[in-house]
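J.: this one's sequence-less:
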């Protein structure tokens, strides 16, 4: 992975090219005040009053040039406002004129991410683009966030042949070793007897890809207990209710919730947040063979509730249910779960806006406020209790998936709510974590979503 500390550095007055930022609303006034050579350069490069538009401005000498970039709001820089520059400028060192980059540090770093694990290496890679800042605290925060974001993207982008349940276990083991955490992994007979839903989903996977519950604990047991859970379906065929080819194409990313849980857990530990961390990743492959769970099979959850499998492609909520029950046994005060759970959430909100469900209004308000301040968009969806009737079964306590096309994200969240600790504040993030097309700082492929907002909530609650 790129050494991120080389991409943003303390400003000690060293030589650097200047980046001038212009508010889109002030573009015309700025342009009219420029000398003719700058106006000519701006016109030649089609500089326009729109975000991400930029141009090189000539100086007195051939090598004496600076950069001008248009931003939507110069007084409130977004994480992405400098990201296109980080992708397109020549290698070298840059300084934003007369202001701190602030949140834009994240986009500067995120824009220089590349996933090249499977590609022939470039014989002459491009040199770094370095941004200066005089705020060391923000620099360190940005480096840490970018580092876990790069790892998260790498894990989701990796093919399922190299990112199975055992690989998620290895990633958790590396975290435990790095930060002095305790790792425990349930598999085999322990899962079969103690985690009936997790076993039902993963029992058809081949040797070496057996289902497992990965747990990591860290911190002072006297501190508030926080559980972070991530859906770890390393590949999802849909089971016997098999997905069509188009629906299966990106199912390597169905462990995106686990990637987010690992990233958030690392932020908690490396910043030594005063909490008792409990990270849980139920890791499976939803495969097909003669052992695969059938539609109509009845499974017994760890909580003791019986679940009729009405759709084998609604597997994520099953493994999360057993993980939520395990988390409940330790009495957490706060529970977050991340899951690429439903297509219904994407139909409702699209790819960029993540679905938030919460059982507590105070927690939901904190998360939505953090989402707005961190430019990490999410939208609260309702836990509409009357829809629980859609989860009724004729033969068991409940079904795992409601019949019909309506309210799928809500009924999935209501299913999970049945397994949430009664006294805990809980938030469920139904995430997409994928860029279908490249945007500045966000290349096509895996993406961290809701991570910055949730981390802000944790810091604001516990860092003091």
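T.: That came through, no problem. Remember, it's a predicted structure, so these values are computed and weren't measured experimentally. Numbers count the residues shown, from 1 in each chain.
J.: when you work out contacts or count neighbours from here on, use the C-alpha atoms and nothing else.
T.: Noted.
J.: show me what the one helix or strand residue 268 maps to is packed against.
T.: Assigning secondary structure by DSSP states H and E places residue 268 in helix 256-270. Counting by 3 or more C-alpha pairs under 8 Å, 6 or more residues apart in numbering; DSSP states H and E, the packing neighbours recorded for helix 256-270 are helix 136-157, helix 165-179, strand 225-230, strand 232-236, strand 276-286, strand 334-339, helix 451-462.
J.: now do the contacts for residue 32.
T.: residue 39 (C-alpha atoms under 8 Å, 6 or more residues apart in numbering).
J.: picking that back up, relative to residue 347, which of the helices and strands packed on helix 256-270 is closest?
T.: strand 334-339 (15.9 Å; C-alpha to C-alpha).
J.: the structure to be compared is supplied as follows:
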């Protein structure tokens, strides 16, 4: 199959005329199937011998169309190599969407089919490769179950990734976290059979703007002593999806050679249950000296992020960006398709939103509503890490994290799902990237390439 000529897929907007070059039989076939270019519509065009010579694919209404709509074609087409033809608003994104629509996580089974893109005129192949690699990295890591990607294995993966890009990497593991003042990372991960750790790598010239990325790396979350019900635990292999997306973003930044000094911080833990698990009501010290009352051990992600954010903040970077699968409240607020975005810089937040909208990576700005900060009040510590009521859970989580960022010029937090519960254009059901392209294109525009 790989040696055969790629099959052409004619991609048409709704009610767009059929392409020139179709023979009389193919035109009649398309009309008999009432092809009109509706979103996701796919019609095979036969030759005289009955073999398929091309396809018609409907991209739907042009106004407001998802740039990744071509991913629906990749998901529906049979195994083979294809060439896309059409009037695309952004050929690079159309190519990226098609390739990501063909994604299949086959680490533990034989892939059902292989669909590849041979060509799309006008697409930037290097940029397409970069975007596909970044997304695939995040998906592949997030899809892996915790017995295949525990803290020790995840460290090896991060080390190999960083060193492959020429970055300098170090880790702080187990009780060394206490010696180096990361008490909350240690507390959350100490109940696991595999020690908690903090991965820290840097890349780029020291003289370039300092951009620091922080990702939540909870490889599995039982909920701790406030144990989750069984249905809520089923997808907890994705609780490190924030860090996986940060790694994908880091890949894009380094491969594109953006003019930044990049630092990546990933606290890697398993929130397990044993005799030394941290408890509801415990008072934890934090890296920045604040004491934290534990309201619920199932809100562990913000604790490990807080220590990592404190470290990031100490060198006063130009920008801190963190990503985390942090709260169910964010999914209630904006659903699974949108990432909830918080920022101390409203202008920057709108850049994220605009870049996300343009690049099939939707984000929605949420407010850092100061009045809700009182909901984190503790009577016995400096702060409780969860609110004292059922409302505004994603906002109060962001407000908790904001307490650990004082010196950075800007801080942006993304509370993401990192999972598609149903298939969408360019996103098969399962782990998916969120926030990556929005951040990459924002950084590319602001800082350019070296």
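T.: Structure received. Predicted model only: the values in this text are computed from it and were never measured.
J.: quick one on the thing from earlier: export the helices and strands packed on helix 256-270 of the first structure to TSV and tack on distance to residue 247 of the first structure and mean neighbour count?
T.: TSV is the format used below for those (distance: least, C-alpha to C-alpha, whole Å; neighbours: other C-alpha atoms under 10 Å):
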stretch	distance to residue 247 of the first structure	mean neighbour count
helix 136-157	17	21
helix 165-179	21	19
strand 225-230	21	26
strand 232-236	10	29
strand 276-286	14	28
strand 334-339	17	24
helix 451-462	26	17
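J.: with distance to residue 122 of the first structure added, can I get these in JSON lines?
T.: Shown next, in JSON lines, are these (distance: least, C-alpha to C-alpha, whole Å):
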{"stretch": "helix 136-157", "distance to residue 122 of the first structure": "18"}
{"stretch": "helix 165-179", "distance to residue 122 of the first structure": "27"}
{"stretch": "strand 225-230", "distance to residue 122 of the first structure": "35"}
{"stretch": "strand 232-236", "distance to residue 122 of the first structure": "29"}
{"stretch": "strand 276-286", "distance to residue 122 of the first structure": "34"}
{"stretch": "strand 334-339", "distance to residue 122 of the first structure": "35"}
{"stretch": "helix 451-462", "distance to residue 122 of the first structure": "31"}
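J.: for the ones you listed, which one sits closest to residue 115 of the first structure?
T.: helix 136-157 (6.6 Å).
J.: residues making contact with that closest one?
T.: Residues from elsewhere that reach helix 136-157 of the first structure (C-alpha under 8 Å, 6+ apart): 1, 4-5, 8-10, 102-103, 105-106, 109-110, 113, 115, 133, 163, 252-253, 255-256, 259-260, 262-264, 266-267, 445-448, 452.
J.: pull out the buried members of the residues you listed.
T.: The neighbour-count criterion (16 or more other C-alpha atoms under 10 Å) marks 4-5, 8-9, 102-103, 105-106, 109-110, 113, 133, 163, 252-253, 255-256, 259-260, 262-264, 266-267, 445-448, 452 among the contacts of helix 136-157 of the first structure as buried.
J.: who wins for proximity to residue 323 of the first structure among the helices and strands packed on helix 256-270 of the first structure?
T.: Once these are compared by C-alpha to C-alpha, strand 276-286 is nearest, at 6.4 Å.
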